[in-house]
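Chemist: need a 3D model of the following:
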Amino acid sequence: MSWLILGLALWSGAHFFKRVAPQARAAMGARGKLLVTVLSLLAVVLMVIGYRAADFTPLYTPLPGMGHANNTLMLVSLFLFGVGGTKGTLYPKIRHPMLWGVVVWAVAHLLVNGDLASVVLFGGLGLWALISMLLINRSEVWLAPLGGRGLKGDMMNLVGTLVLLGVIAMIHQWLGHPVFMGTYS
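Modeler: Sure thing, here's the model as predicted:
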């Protein structure tokens, strides 16, 4: 569990650095971006190792049928991740679509995983995303972006979402956690 917590702390620290110490981060220039990238990758590795190695300590039992809710929320989450890149109809309407995608992803996984390691990982990343939105909103005025691709962007995003969901399902299957078979862990 300590590797998982260290990974979460490293992820949060690397991402909060720009918001907590903007002058120090700006002074680092491109080296700062590289540092955040390296720390983020290391954090992901630590979170994966820590999560996979953690003892199963049940905290609650997920309700029956939550697997379907999880799958639906994952579609929403992945779609939100693509909003900024494909610039569809939601692009000028949603601030922080990727961070909202993380929140939806976290909720989806908490619906089907009731163990301590899952609550720490998914709850921790969901909390990080919410705090990130608060910090960004406090420090920057949002000017809704103009333009975009409209429905074409939405269709591009939908296709990308479905492909990515398929890849994620295959990875989960490979790891022993099938996502469409009614077995969730």
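
Chemist: switch to C-alpha atoms for all contacts and neighbour counts from now on
Modeler: OK.

Chemist: residues touching the closest residue to Gly148 other than its chain neighbours, list them.
Modeler: Taking CA to CA, 6 or more residues apart in numbering as the measure, Gly148 lies nearest to Lys87, with 4.8 Å between them; neighbours along the chain are not counted. Each residue near Lys87 by CA atoms under 8 Å, 6 or more residues apart in numbering is listed here: Gly148, Arg149, Gly150, Gly153, Asp154.

Chemist: I'd like the structure of this one too, to check against the first:
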Amino acid sequence: MSLLVIGIALWALAHLFKRLAPDARAKLGTPGRGIVAVLILLGLAFIVLGYRAAPFVSVWTPPSFMVHINNLLMLIAVFVYGMSATTGRLRGKMRHPQLTAVKIWAVAHLLVNGDLASIILFGSMLAWAVAEVVIINKNSDWDRPEPGNAKKDVLLVVITLVMFAVITGIHAWLGVWPFPG
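Modeler: This next block holds a predicted model:
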């Protein structure tokens, strides 16, 4: 479990570094991006290894219908995440689509995972995403981008469905079938 906690701490601190210590981050210059990227990847590796190795400690048993809610929320999370890259009409509808997607992803997984490692992982990621949004909103203004072509939103829907299928496939490959039998 400690590897999981170390990974989460590395992930969060590396992401928050430029917001909490902007002068220190600026002093690192362009090479600082590489350092931060390595810390994020190291944190992610620790998270995966720590989560997979964590003992199963049941805290609560989610009701089976939560799987359907999780799947719907995950589809929404993939779509919202994609909004950050769209150049369609939806561009600019939301200030923090990636962080909002992380929050939706975390809540969705908290609904279907009642073990301690999952609560630590998904709860921490939810807290991190909320903290990021609060800090960004407090420290910077936002210039809403102009909406683009609606055809790009149709493309976003198609990409969302493909990515959802890929994510489902990865879960199945890892031994977690995301759809009830």
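
Chemist: now the TM-score, please.
Modeler: TM-score of the superposed chains, computed with TM-score structural alignment, normalised by the length of the second structure, equals 0.96; 181 aligned residues with a CA RMSD of 1.1 Å.

Chemist: how close does the residue of the second structure most remote from its centre get to Leu10 of the second structure?
Modeler: Relative to the mean C-alpha coordinate of the second structure, counting by CA atoms, centre = their mean, the farthest residue is Lys27 (28.1 Å). Applying CA to CA, to the nearest Å, one obtains 20 Å for the distance of Lys27 of the second structure from Leu10 of the second structure.

Chemist: same question for Gly148 of the second structure.
Modeler: 37 Å.

Chemist: who's more crowded, those two?
Modeler: Neighbours were tallied for Gly148 of the second structure and for Leu10 using other CA atoms under 10 Å; the higher tally belongs to Leu10 (21 against 15).

Chemist: residues touching the residue nearest to that one when sequence neighbours are not counted, list them.
Modeler: Ranked by CA to CA, 6+ apart and with sequence neighbours excluded, the top spatial neighbour of Leu10 of the second structure is Gly43, at 4.9 Å. When contacts are counted by CA under 8 Å, 6+ apart, Gly43 of the second structure is found next to Ile6, Gly7, Ile8, Ala9, Leu10, Trp11.

Chemist: just the residues you listed: which are in helices?
Modeler: Filtering the contacts of Gly43 of the second structure for membership in helices, criterion DSSP state H, returns Ile6, Gly7, Ile8, Ala9, Leu10, Trp11.

Chemist: can you tell me the closest non-neighbouring residue to the fourth one?
Modeler: For Ala9 of the second structure, the nearest residue in space outside its immediate sequence neighbours is Gly43; the separation is 7.4 Å by CA to CA, 6+ apart.

Chemist: distance of Val38 of the second structure relative to His171 of the second structure?
Modeler: 25 Å.

Chemist: related to what we said a few turns ago, quick check, the residue nearest to Leu10 of the second structure in a helix?
Modeler: Yes - note on Gly43 of the second structure: a helix contains this position according to DSSP: H, G, I helix; E, B strand; the rest coil.

Chemist: how about it, what's its match in the first structure?
Modeler: Structural alignment (TM-score structural alignment) places Gly43 of the second structure against Ala43 in the first structure.

Chemist: how close does that match sit to Leu10 of the first structure?
Modeler: In this structure, Ala43 of the first structure lies at 6 Å from Leu10 of the first structure, with CA to CA as the measure.

Chemist: residue contacts, the closest residue to Pro145 of the second structure other than its chain neighbours?
Modeler: Using CA to CA, 6+ apart and skipping the chain neighbours, the partner closest in space to Pro145 of the second structure is Gly92 (5.0 Å). Shown in contact with Gly92 of the second structure (CA under 8 Å, 6+ apart): Arg144, Pro145, Glu146, Pro147.

Chemist: can you classify the last one by secondary structure?
Modeler: Applying three-state DSSP to Pro147 of the second structure yields a three-state assignment of coil.

Chemist: tell me how many other residues surround the residue nearest to it when sequence neighbours are not counted.
Modeler: On the basis of CA to CA, 6+ apart, the spatially nearest residue to Pro147 of the second structure that is not a chain neighbour turns out to be Arg89, at 4.4 Å. When neighbours are defined as other CA under 10 Å, Arg89 of the second structure has 17 of them.

Chemist: am I right that Arg89 of the second structure sits in a strand?
Modeler: No - with three-state DSSP as the criterion, Arg89 of the second structure is located in coil rather than a strand.
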